[in-house]
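Asks: A predicted structure for the sequence below; I have some questions about it.
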Amino acid sequence: MTQKAQIPTVSIVGLLALTIIFGWFRYGYGLLFSEFKNAFGLSTSLLGVISSLTFVTFLAGALIVVLFVVKFGARHVILAGIMTASTGLLIASLTDNWMIFAAACLLAGFSPGLTWSSFSQCVNEHCSINIQKRSLAVISTGSTVGLIVISLIYLFLDGNWRLIWGGGAVAGYLIYWWAYKTIPYKSETPSAKRIRFADLKPLLTSDKKPFYASAFLFGFTESTYWTYSADFVQGNFSMANSNAIFFLITGIGGLAGLLGGELISKWGMRFTFSLTIILYSLSMSVLFLSQGWLLVCFSGLTFGISFMLYAAYLPIWSSKVFPKFPAQGFGICIIVLNIGAILGPAVFGWILAYSAYSLIFLLLGIVGLLKVFMLPVVQEEF
């Protein structure tokens, strides 16, 4: 009797870690946006700037991975990422000072950059080839699971954001303890050395421009939608906890990201990518056309679907564009994506000071649609 391949422990730890890092912090910031405004008396624009600054630390975390993960292995970087997320959530949940709150968010902002590609590196180092794809799929599901869970908890606790983030911090420390016990150290390889910028020159040639431009626009638009959409929904509907219901719908739609590989195998990358871009653009711009509840639900559902599909396509596209440097290539992709994510909320936060909320979603849809001119360029279809 053949034994069924087991899901490795690192995949479960990765799923739980991304549940806290992305679900509680990254997406949770948008879900709790209105609560932050009320708790600290901050303007929408200033909270948008804080959101942008958290992507600066996200970027710093991604740079650390690119430069040091090959030398020191993924374990230490993953542990640092879980610790920064947990500590940032804890400090933010306890303070009444908006500047300390902002600093705590910046600390937690390191965590996605430190962990996203590091878990992929860990799977590559320690899991057999036949279970690597399954392991990565399990880990990536954590962000969507986190969004669904935090939305349900928000509804159960009636928006008590301090309890939500404080509880997330406690869960994060427990996950850190499990990760410390189970994630293996890097195998000793005397030839391994720290990556220098000179070693990354093949990643910066002109034929990579469509990939990087697409990543930049994705970061620019998705960070803005995540930052402002729940606040927009809550401001337009008297329904109790409409922001949490909206994000719950978005998270359910995000489960479609698990189908990304199958869709590419069936229809090809360029065609699937094009359809996803159109759906992604429509999901945002529809909020300009009407703010009726059904269209708002349509926006959340289709954004969740297209966002997670897009996020699933990027590492697949990266592996084809950078066959000799998969980890470093995807690390550069994350850096470029985060440059866009830094600019998006801040730029649109400034626009919000002079225009209606709904206008930014039309602009986001138009900018998102530009990605159809940056389709994958590879030697053969995949």
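Replies: Happy to help now that I have it.
Asks: okay, CA-based contacts and neighbour counts for the rest of this
Replies: Will do.
Asks: what's the neighbour count on residue 337?
Replies: Residues near residue 337, counting by other C-alpha atoms under 10 Å, number 25.
Asks: next one: residue 32
Replies: Counted with other C-alpha under 10 Å, residues neighbouring residue 32 total 25.
Asks: for residue 267, same thing?
Replies: Neighbours of residue 267 (other C-alpha under 10 Å): 13.
Asks: check residue 263 too.
Replies: 16.
Asks: show me what contacts it?
Replies: Residues counted as contacts of residue 263 (C-alpha atoms under 8 Å, 6 or more residues apart in numbering) are residue 272.
Asks: quick one: contacts of stretch 103-115?
Replies: Outside of stretch 103-115, the residues within contact range by C-alpha under 8 Å, 6+ apart are 18, 21-22, 25-26, 50, 53-65, 77-78, 80-89, 91-92, 334.
Asks: dropping in the other structure now:
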Amino acid sequence: MTKHFTSSSRDGYDRPPGKARNLTAAGLAIVAVTYGLARYCFGLFLPEIRLEFGLSTETVGLIAGSSYVGYLAATFLGAWLSTAVEPRLPILLGGMAAAAGMMIIASAASPLGLAFGVFLAGTSPGLAYPPFSDVIVRHTEPVRQNSVYAWINSGTGFGVALAGPLALYAGADWRLAWLVFAWLAVIVTFWNMFTLPRRRNVRNTRETAVSLRFLTYEKARPLFCAALLFGVVSVIYWTYAVELLTDLTGRPRDAILFWIVLGMAGVTGCFAGGLVNRWGLGRTYAALAVAVGAAIASLPLLIGSRFGIFLSAAGFGIGFIVMTALFGMWSMRIFREAPSIGFGFTFFLISLGQGAGPVIGGYLIPVLGQSMLFVAAGLLCCALALFRAPA
């Protein structure tokens, strides 16, 4: 039986003038706390967390993977709520999940409690991120949609960049950092509560049933395959890069500076819309797949040079944020009739790969070693250029 949703990309929202900038800023902020903090910062504090709880490599992989399992569980819920109710609801739920999950992490007394906090925090971007495709399509002029989406997507970089200085300040007190993250999520959630528009019941509005069969479009297959594999290779860097640097250099401070460079470079992802407008989606995607792959593979090879590891961080930070923006733009081109469903499924596949990646890495590291794992992941990322995105 075919399941149907109601697309919120049709009429049914008011369009107050001058709201685009406020929506962009609020969206960037919620992405910063849900993606940049709640989801990706586990790797930043991994050496301290692993030492305090005495975690094995396999256990670390399973806990890190729980964040992505949480995302998978929430992605379709967020997309469904966006189409069936309104985008505002899942976005606010995502902010609350980020705050609650990070508070649980900050107070965890056991590995099980830590895993639950990581899981709950991981649900937050799954709830909050896909509905913004509906918000963008509905409340932004078509010529500005790539740019607005790129700015919102770059929130990940802002969140990662913010986490680094706080980690330096907190030192070994990683719980303090997570508590501050949680309160930032609370503030940002209230900001979105007062900024995001509500859907109005407009007379003569025609609701459109959207079949899930459209996810089987032949033209979507390269997108879905590339998204899945990109999730696997990129999460290796997010999860294990800081630990790799700490183990091989013995300089934890350099690892945190590396994280700050990664985040600051990711902020430049806000210009992804301009790149696509100038060079086209296909060429930009192919170039970035190779660039991200080179950044991943080169990290263990450049370990002896502080400039080299910062160069790898900058390359990955820029490339990852732009690549995720490109996947979002690619999806919105294909699934115009139900942006949040197609968009949500694309990022569901990225996170499916990211959920499997830490678990795979946790079992491969004792066999291959961390360095070879990074080289293999980088080469696989370069191969993603073979999946052809629209021009």
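Replies: Done, it's in. Model, not experiment: these values are computed from the prediction.
Asks: among the contacts of stretch 103-115 of structure 1, which are located in strands?
Replies: Of these, none are assigned to strands by DSSP state E.
Asks: just the buried residues out of those, in ChimeraX syntax.
Replies: Selection of the buried residues among those in ChimeraX, burial being defined by 16 or more other C-alpha atoms under 10 Å:
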select :18,21,22,25,26,50,53,54,55,56,57,58,59,60,61,62,63,65,77,78,80,81,82,83,84,85,86,87,88,89,91,92,334
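Asks: structure 1: which residue goes with residue 151 of structure 2?
Replies: With TM-score structural alignment as the criterion, residue 151 of structure 2 lines up with residue 138 in structure 1.
Asks: that match and residue 257 of structure 1, how far apart?
Replies: Separation of residue 138 of structure 1 from residue 257 of structure 1 (C-alpha to C-alpha, to the nearest Å) stands at 11 Å.
Asks: looking at these two, which one has more neighbours?
Replies: Neighbours were counted for residue 138 of structure 1 and for residue 257 using other C-alpha under 10 Å; residue 257 has more, 23 against 20.
Asks: hang on, the earlier thing: so who does the match of residue 151 of structure 2 touch?
Replies: Contacts for residue 138 of structure 1 (C-alpha under 8 Å, 6+ apart) come out as 11, 12, 15.
Asks: which of the residues you listed sits closest to residue 241 of structure 1?
Replies: Nearest to residue 241 of structure 1 among these is residue 15, at 26.6 Å by C-alpha to C-alpha.
Asks: how close does the helix or strand containing the closest one sit to structure 2?
Replies: Element membership of residue 15 of structure 1, judged by DSSP states H and E, is helix 9-18. Comparing helix 9-18 of structure 1 with its match in structure 2 after superposition yields a mean distance of 2.2 Å (mean C-alpha distance after the TM-score superposition for structure 1).
Asks: which residue numbers in structure 2 go with that helix?
Replies: Going by TM-score structural alignment: helix 9-18 of structure 1 matches residues 22-31.
Asks: would you mark the buried spots in the matching stretch?
Replies: Result for stretch 22-31 of structure 2 [16+ other C-alpha under 10 Å]: buried residues 23, 24, 25, 26, 27, 28, 29, 30, 31.
Asks: excluding chain neighbours, give the residue nearest to the fifth one in space.
Replies: Just to be clear, that refers to residue 27 of structure 2. residue 152 (5.3 Å; C-alpha to C-alpha, 6 or more residues apart in numbering).
Asks: show me what contacts the one you found?
Replies: Counted by C-alpha under 8 Å, 6+ apart, residue 152 of structure 2 has contacts 24, 25, 27, 28, 29, 31, 270.
Asks: please redo it, this time with the cut-off set to 7 Å
Replies: If a contact means C-alpha atoms under 7 Å, 6 or more residues apart in numbering, then residue 152 of structure 2 has 24, 27, 28, 31 as its contacts.
Asks: cool, and residue 162 of structure 1?
Replies: Applying C-alpha under 7 Å, 6+ apart to residue 162 of structure 1 gives the contacts residue 93.
Asks: what does it align to in structure 2?
Replies: Match for residue 162 of structure 1 (TM-score structural alignment): residue 175.
Asks: try residue 251 of structure 1
Replies: That one, residue 251 of structure 1, aligns with residue 263 by TM-score structural alignment.
Asks: what is the helix or strand hosting that match packed up against?
Replies: Per DSSP H and E: residue 263 of structure 2 is located in helix 252-267. Applying 3 or more C-alpha pairs under 7 Å, 6 or more residues apart in numbering; DSSP states H and E, we find helix 252-267 of structure 2 packed against helix 155-170, helix 221-249, helix 306-334.
Asks: just put those helices in TSV and tack on distance to residue 123 of structure 2.
Replies: Output for these, formatted as TSV (distance: least, C-alpha to C-alpha, whole Å):
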stretch	distance to residue 123 of structure 2
helix 155-170	15
helix 221-249	16
helix 306-334	18
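Asks: switch those over to a markdown table; also include distance to residue 286 of structure 2 and mean neighbour count.
Replies: Shown next, in a markdown table, are those (distance: least, C-alpha to C-alpha, whole Å; neighbours: other C-alpha atoms under 10 Å):
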| stretch | distance to residue 286 of structure 2 | mean neighbour count |
| --- | --- | --- |
| helix 155-170 | 21 | 23 |
| helix 221-249 | 11 | 21 |
| helix 306-334 | 10 | 23 |
